[in-house]
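Can you look at this prediction? I've put the sequence above it.
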Amino acid sequence: MERLLTVQEAADSLQISESTVYRLCTRGLPHIKKSFGLRFRQIDLEKWLDYDKRKAIHADNILTNALTNSPPLVIDKAKGGKGKLAKKKPTCFNYGFGHVRLRTYKSRNTCWTIDYRDENSKRIQKALPYVQNKEEAALTLQKEVANVFNRRHGIERRRGKIKFRAFSEIYLQYYAMIVNKSWKTDAGRLKILEVFFKNTELREITPLDVERFRKSRLKAGNTKSTCNRYMALLKRMFNVAREEGYVEKNPVQKVKFYSEKDTLKERILTEDEEKRLLGTCSDNLKPILLIALNTGMRRAEIFNLQWSQVDLKSRRIRVEKAKSGKLRFIPVNDVLFNELCRLRNNQSPFVFFNPDTMKPYVDMKKGFKAACRRVGIAGLRFHDLRHTFASRLVEKGIDIETVRDLLG
């Protein structure tokens, strides 16, 4: 079976940044969508480089005309060689912005060479003794010509000024929406960031500005953990900006995140609390709580669970599109089996759905909090049901590795 390349390996093969790979995927770069991310075939990347699917590798479309309008490969007839060159005619491939040649010497040894012009229009010919084929030589030529382009137009062209609001739109469209499953959350937080930074030049934002933004969120009532989520988003955004050449440094790197030790205390549900909670919750909420307590699945995994993932014969649930990107299987115990059999007659592909819209639930926070309040259970979050599942497994003597695999 052919091995597929990761985004990082594809970036190394194309000699571009990972963020540029994501952007090129929206412009025709051949790729395969997997549940755990994007994958690439090496042969597709080589074809994309060799023929008319060639795209610019920089944010400002460096070498777009040269790379995308490459003429078909032609073989030139070279004149008879002199000196070290053999009398045999070398094979030459014309890419429009330079040539790749296979030279054959009197010793019958062969060597790939590249031929192009520098920023002063001086002809440059280089031998590539370690290159094994035409594709590798073409990649080397492309890199050299890109460097010539950068020197000719100055480094400031790639590091041009851009305002925060404009780059946040680029980040959301060409990065977050492609690689981040929770990009809608990022979109909401970016709106808050845009209100604060407005049209400030991206490269003029300092660590002090970042501190001021964080302080403003605390005053607005956000918790320290929520402020950390804003900081993490801002840090990712500036990392992409640095890769693209818009900024030289990431101002968020000098800002220390808040400690979350006091805010992330786990709350384990006792058996008595579980009985009281299940006894008072609604008919729609009860099966959701049962699957959370008996599988440890995340909230989004439960709400998006489909019957195609539930195998009642083998009594297991197949969890796809997990946060970790890994496929996992969770056994179904008797309590959960009986509940799933009761729900199996519904007419929706989803196990849990809103009867009014026939679509999966987005959230049941209000119903969950109301049920907890009615039975006097304080400080319990839905995510704590996942902690309860893991804690009970450990108490029964299940090893940590197995628990980790079940949680995903």
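Now that the structure is in, tell me what you want to look at.

From here on, just use CA atoms for contacts and neighbour counts.
OK.

count of residues packed around R189?
Residues lying near R189 (other CA atoms under 10 Å) number 15.

Assign it to helix, strand or coil.
Under DSSP: H, G, I helix; E, B strand; the rest coil, R189 falls in the helix class.

Next one: it relative to V247, how far apart?
21 Å (CA to CA, to the nearest Å).

How about L45?
29 Å.

Now do the residue lying closest to V310 once chain neighbours are set aside: how many residues are near it, please.
Among residues not flanking V310 along the chain, I317 sits closest, at 4.7 Å (CA to CA, 6 or more residues apart in numbering). Each residue near I317 was counted by other CA under 10 Å, and the total is 20.

what's the answer for F368, then?
19.

which SSE is it in?
F368 is part of helix 365-374 when elements are defined by DSSP states H and E.

try R159
Applying DSSP H and E, one finds R159 in no helix or strand.

got the contact list for it?
Counting by CA atoms under 8 Å, 6 or more residues apart in numbering, R159 touches 244-247.

try this one side by side with the last:
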Amino acid sequence: MTGDIRMGKDLKGTELGREIHQRKDRRYEVRIYRNGVSKSFYVKTASEARTLHKKYSKKQKDVGLCGIDEIYSMLRIEWAGHIQEDSLKNYDYHYRILSQYLTNMPLNEVTPAKVQSVINKLQQEYLWSTCRQIVNMLRKIFHRAWENGSVSYNPIQEIKIYSEHKQLFEKNYLEQDEIKIFEQVCQGRRYCDLFLLLLYSGITIKEG
């Protein structure tokens, strides 16, 4: 059976094309591969078989031009009925956050640098747990895109998400409430004037 499908011939030995062959019952079988899984379709004529194969081949190629929205929609359809409604709503919530940054962007334009930039911004605005779930969802999206052949590599593999207790960047300034506390602590101390000069001028201790 596998040999017949690979050669793509009818019962008379005429070549039909890849993934198409004629069975002993004279029907034509079209084998379609999607997401690493094969599925067979059966039609009555060779013409119908070629048309069907061409249709699915074109659809598979078109996926590479679609955006993240389309891949997420595919996944959501698959998830519906297989996971709890609350879990589905949770995915939708996190995708709405993500879509503010990557909505409608073609898959072939999404680079590791672009994704990392988005994650960095998210970590400045949302809780670590929220960012982690968004990254996990992105991994699912691009894993499916990679399975479909929509992307040649997975840009999420190199993404880094900082731990819950590690700051995204090193803060080298004081907030307004911190400045007030600093001023109160300085009052009456020997180098209070010097500390305040450094605070408001921005010069270094050596320059002071």
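Here it is on my side, so go on. Everything quoted here is computed from the prediction, not taken from an experiment.

Fetch the TM-score of the aligned pair.
After superposition, the two chains reach a TM-score (TM-score structural alignment, normalised by the length of structure 2) of 0.50; 139 aligned residues with a CA RMSD of 4.3 Å.

before we move on, the earlier item: include neighbour count and secondary structure when you put the contacts of R159 of structure 1 into TSV, please.
As requested, the contacts of R159 of structure 1 are exported to TSV (neighbours: other CA atoms under 10 Å; DSSP: H, G, I helix; E, B strand; the rest coil):
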residue	neighbour count	secondary structure
E244	19	coil
G245	19	coil
Y246	23	coil
V247	22	coil
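
export the residues you listed to CSV and tack on distance to F389 of structure 1?
Output for the contacts of R159 of structure 1, formatted as CSV (distance: CA to CA, whole Å):
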residue, distance to F389 of structure 1
E244, 44
G245, 46
Y246, 46
V247, 45
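
Relative to E147 of structure 2, how far out is the spatially most central residue of structure 2?
Nearest residue to the geometric centre of structure 2 (CA atoms, centre = their mean): L138, 3.0 Å. According to CA to CA, L138 of structure 2 and E147 of structure 2 sit 14 Å apart.

one step back: what does the residue nearest to V310 of structure 1 align to in structure 2?
Taking TM-score structural alignment, I317 of structure 1 has no aligned residue in structure 2.

Secondary structure element for I317 of structure 1, which one?
Per DSSP H and E: strand 316-319 holds I317 of structure 1.

which outside residues touch stretch 76-93 of structure 2?
Residues outside stretch 76-93 of structure 2 that contact it (CA under 8 Å, 6+ apart): M137.

same thing with stretch 144-159 of structure 2?
Looking at what lies outside stretch 144-159 of structure 2 - CA under 8 Å, 6+ apart - the contacts are 34-36, 60-61, 63-65, 71, 107-108, 110-112, 115-116, 138-139, 142-143.

N294 is in contact with the residue nearest to V310 of structure 1, correct?
No: counting by CA atoms under 8 Å, I317 of structure 1 stays clear of N294, with 11.5 Å between them.

between the contacts of R159 of structure 1, which is closest to P287 of structure 1?
For these, the residue nearest P287 of structure 1 by CA to CA is E244; the value is 47.7 Å.

Quick one: map the closest one onto structure 2.
For E244 of structure 1, the aligned residue in structure 2 is N148 (criterion: TM-score structural alignment).

in structure 2, what residues pair with the helix holding F368 of structure 1?
Under the alignment (TM-score structural alignment), helix 365-374 of structure 1 falls on nothing in structure 2.

so the next helix or strand after that helix matches what in structure 2?
Where DSSP H and E defines the elements, the next helix or strand beyond helix 365-374 of structure 1 is helix 384-395. Alignment note (TM-score structural alignment): helix 384-395 of structure 1 is unmatched in structure 2.
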